[in-house]
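Novice: here are the coordinates; sequence isn't available:
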């Protein structure tokens, strides 16, 4: 998929959570092809992905292996990115886990685990990035949400609650830090057919049913999320903040 060129992303310091697999890997590649200096944190070993990106784009992303639910590890990875690439001016909170669960089976341990990945890490990554962005008077934050909570989906209430909270947090941070030149937006993908989704949740019946709900009759791929992300993290969207943008082939509407 061809991307437009966003000149201000050339040389920009970008940090992505979960940037080594799924949608995150496509985002890492997309920013690298814009000339950005990209760092990402991921739980699984991504050294092979880093090598492939260097071979294909001519740029190697900085990989920090770690769990985003460990706030010390997360902050250290962001600090390492800033030391290598300069202060992070684009934060993309992408890491998430949509593990299905029955509400009546949820215990406190599962609730804490799910919200740590899907909400707590987002808040503290934003907090850490904003401290540096305030000093610069400039910065773009993009928080990944999901259309699942807007659809009222059942089967993962803790996850959908976290995504609704991400939207609320995004709007509050945009209002609080707009005077500092910091923009904060959210992006809500539809059902993007990553390897994980295909392995765990996709069946011919569920795929057909979801396609029926889309205005555009083509399933979303990770690459479909790249260009909207680049736009929202570039100065091309400089007067957009506090917004939730759905990229879902027309399942939901916002506004």
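Specialist: Looks like it arrived, so ask away. Since the model is a prediction, treat every value here as computed from it, not as a measurement.

Novice: alpha carbons only for contacts and neighbour counts from here, please
Specialist: Will do.

Novice: and the gap between residue 134 and residue 239?
Specialist: From residue 134 across to residue 239, the span is 18 Å (C-alpha to C-alpha, to the nearest Å).

Novice: quick one, which of those two is more surrounded?
Specialist: Legend: neighbour count by other C-alpha atoms under 10 Å for residue 134 and residue 239, higher for residue 134 (16 against 8).

Novice: next helix or strand past the helix or strand containing the more buried one?
Specialist: Using DSSP states H and E, residue 134 sits in helix 121-136. Counting by DSSP H and E, the next helix or strand C-terminal to helix 121-136 is strand 139-144.

Novice: and the helix or strand just after that following strand, what's buried?
Specialist: Reading on from strand 139-144 to the C-terminus, the next helix or strand found by DSSP H and E is helix 148-151. Buried residues in helix 148-151, counted by 16 or more other C-alpha atoms under 10 Å: 148, 149.

Novice: ok, then the element right after helix 148-151?
Specialist: helix 157-177.

Novice: what packs against the next helix or strand after that following helix?
Specialist: Heading C-terminal from helix 157-177, the first helix or strand you meet, by DSSP H and E, is strand 182-189. Secondary-structure packing of strand 182-189 (3 or more C-alpha pairs under 8 Å, 6 or more residues apart in numbering; DSSP states H and E): helix 121-136, strand 139-144, helix 157-177, strand 244-247.

Novice: try 7 Å
Specialist: Counting contacts by 3 or more C-alpha pairs under 7 Å, 6 or more residues apart in numbering; DSSP states H and E, strand 182-189 is packed against strand 139-144, helix 157-177, strand 244-247.

Novice: of all these, which lies closest to residue 95?
Specialist: Closest of those to residue 95 is strand 139-144, at 8.1 Å (criterion: C-alpha to C-alpha).

Novice: got the helices and strands packed on strand 182-189 as CSV, with distance to residue 1 and mean neighbour count columns?
Specialist: Formatted as CSV, the helices and strands packed on strand 182-189 follow (distance: least, C-alpha to C-alpha, whole Å; neighbours: other C-alpha atoms under 10 Å):
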stretch, distance to residue 1, mean neighbour count
strand 139-144, 21, 26
helix 157-177, 28, 20
strand 244-247, 16, 22
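
Novice: looking at the ones you listed, which is closest to residue 191?
Specialist: strand 244-247 (9.3 Å).

Novice: hmm, who's touching the closest one?
Specialist: For strand 244-247, contacts defined as C-alpha atoms under 7 Å, 6 or more residues apart in numbering pick out 147, 167, 185, 186, 187, 188, 189, 190.

Novice: next one: residue 255 from residue 170, what distance?
Specialist: Residue 255 is 15 Å from residue 170, where distance means C-alpha to C-alpha.

Novice: comparison target, given below:
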């Protein structure tokens, strides 16, 4: 069964969107999805994304703006957001998607590796939100979508710094929703289940691991990057105008949040 095409959200047409890690995996699906809505998309990534930009131009007649850089370099992250605003107008939709789910154990973590993991999985989220808040407020409001994960809800072992960061992202989302709400800025999180990006397939998606995870899902189809597009578009659009401070789980029915 294929993922259905997302609904149309007219208010996203022409919107200025910024996506971290928007050239690969889930991020690439999001860039594609926003472009299909007519949005003006900029994204930051470490690796060259020229081929991807070309494919998007051919598909949509509207190329995304690729800004090469490392989100753990806060100065570069800020400058990329400023470049996106100069090209497309104030960023009114921010999607913090980039993450690094490197496997590690408690005993392997050093102070340096802890700092490196939290820099990509949490610090960059905070400072990108900080960087767009004033311009969003001046524009009359906006939407921030932070990617968390069900990994911490499941109590997964094997990457404690990653699960700690994702729990913190949900807390950060709720705090910023309260702080920025008076300026009409909505802040929500999305917590995917196990999405089978190429990285996941290459590194961890063994038949045994896939079967064990599928046993926990209510819906018996593995999640793909395109499954994240419609939920993110919904949270970015005025269809969710009175939703903020929420964490939307999209995992095929693994965890319960009630």
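Specialist: Here it is on my side, so go on. If you're wondering where the values come from, they're calculated on a predicted model, not measured in any experiment.

Novice: could I get the TM-score for this pair?
Specialist: Once superposed, the chains reach a TM-score of 0.99 (TM-score structural alignment, normalised by the length of the first structure), with 255 aligned residues with a C-alpha RMSD of 0.6 Å.

Novice: quick revisit: out of the helices and strands packed on strand 182-189 of the first structure, which is closest to residue 234 of the first structure?
Specialist: When these are compared (using C-alpha to C-alpha), the closest one is strand 139-144, at 7.7 Å.

Novice: what span of the second structure is the helix holding residue 134 of the first structure aligned with?
Specialist: Mapping helix 121-136 of the first structure onto the second structure (TM-score structural alignment) gives residues 124-139.

Novice: what residue of the second structure matches up with residue 204 of the first structure?
Specialist: Here residue 204 of the first structure is matched to residue 207 in the second structure, going by TM-score structural alignment.

Novice: try residue 236 of the first structure
Specialist: When the second structure is aligned by TM-score structural alignment, the residue opposite residue 236 of the first structure is residue 239.

Novice: ok, the closest residue to residue 246 of the second structure other than its chain neighbours - contacts?
Specialist: Excluding the flanking residues, the one nearest residue 246 of the second structure by C-alpha to C-alpha, 6 or more residues apart in numbering is residue 188, at 5.0 Å. Counting by C-alpha under 7 Å, 6+ apart, residue 188 of the second structure touches 144, 145, 146, 173, 244, 245, 246, 247.

Novice: how about residue 23 of the first structure?
Specialist: So residue 23 of the first structure contacts residue 222 (C-alpha under 7 Å, 6+ apart).

Novice: using the three-state scheme, assign the equivalent of it over in the second structure.
Specialist: Under the alignment (TM-score structural alignment), residue 23 of the first structure maps onto residue 26 of the second structure. At residue 26 of the second structure the chain is in helix, as set by DSSP: H, G, I helix; E, B strand; the rest coil.

Novice: relative to residue 108 of the second structure, how far out is residue 26 of the second structure?
Specialist: Distance from residue 26 of the second structure to residue 108 of the second structure, counting by C-alpha to C-alpha: 28 Å.

Novice: same check, this time on residue 203 of the second structure
Specialist: Distance, residue 203 of the second structure to residue 108 of the second structure, using C-alpha to C-alpha: 19 Å.

Novice: do the same with residue 117 of the second structure
Specialist: Taking C-alpha to C-alpha, one finds residue 117 of the second structure at 13 Å from residue 108 of the second structure.

Novice: and the two? Which one has more around it.
Specialist: Shown here are residue 117 of the second structure and residue 108; by other C-alpha under 10 Å, residue 117 has more neighbours (20 against 9).

Novice: in contact with the more buried one, which residues?
Specialist: By C-alpha under 7 Å, 6+ apart, the neighbours of residue 117 of the second structure are residue 161.

Novice: same check, this time on residue 159 of the first structure
Specialist: Residues in contact with residue 159 of the first structure, defined by C-alpha under 7 Å, 6+ apart, are 98, 114, 118.

Novice: centre-most residue in the first structure?
Specialist: residue 94 (2.2 Å; C-alpha atoms, centre = their mean).

Novice: tell me the contacts of the corresponding residue of the second structure for that residue?
Specialist: By TM-score structural alignment, residue 94 of the first structure lines up with residue 97 in the second structure. Counting by C-alpha under 7 Å, 6+ apart, residue 97 of the second structure makes contact with 19, 20, 21, 27, 146, 147.

Novice: do that again at 6 Å, thanks
Specialist: Listed by C-alpha atoms under 6 Å, 6 or more residues apart in numbering, the contact partners of residue 97 of the second structure are 20, 147.

Novice: next one: it from residue 109 of the second structure, what distance?
Specialist: Distance, residue 97 of the second structure to residue 109 of the second structure, using C-alpha to C-alpha: 24 Å.

Novice: likewise for residue 39 of the second structure?
Specialist: For residue 39 of the second structure, the distance to residue 109 of the second structure equals 41 Å [C-alpha to C-alpha].

Novice: residue 100 of the second structure now?
Specialist: Distance from residue 100 of the second structure to residue 109 of the second structure, by C-alpha to C-alpha: 15 Å.

Novice: so between these two, which is more surrounded?
Specialist: When neighbours are counted by other C-alpha under 10 Å, residue 109 comes out ahead of the other of residue 100 of the second structure and residue 109, with 15 against 12.

Novice: could you find the counterpart of that one in the first structure?
Specialist: Using TM-score structural alignment, the partner of residue 109 of the second structure in the first structure is residue 106.

Novice: which residues touch its match?
Specialist: Not one residue lies near residue 106 of the first structure by C-alpha under 6 Å, 6+ apart.

Novice: ok, now with 10 Å
Specialist: Contacts here follow C-alpha atoms under 10 Å, 6 or more residues apart in numbering; on that basis residue 106 of the first structure touches 156, 157, 158.

Novice: SS state for the match of residue 236 of the first structure?
Specialist: Under the three-state scheme (three-state DSSP), residue 239 of the second structure adopts helix.

Novice: would you confirm that it contacts residue 143?
Specialist: No: in this structure residue 239 of the second structure lies outside contact range of residue 143 using C-alpha atoms under 10 Å: 11.6 Å.

Novice: what about stretch 199-209 of the first structure, start to end distance?
Specialist: For stretch 199-209 of the first structure, the first and last residues are 17 Å from each other (C-alpha to C-alpha).

Novice: buried sites along that stretch?
Specialist: Using 16+ other C-alpha under 10 Å as the test for burial, stretch 199-209 of the first structure gives residue 202.

Novice: who's in contact with the alignment partner in the second structure of residue 176 of the first structure?
Specialist: Using TM-score structural alignment, the partner of residue 176 of the first structure in the second structure is residue 179. Shown in contact with residue 179 of the second structure (C-alpha under 10 Å, 6+ apart): 173, 185, 186, 187.

Novice: that's all I had, so thanks and see you.
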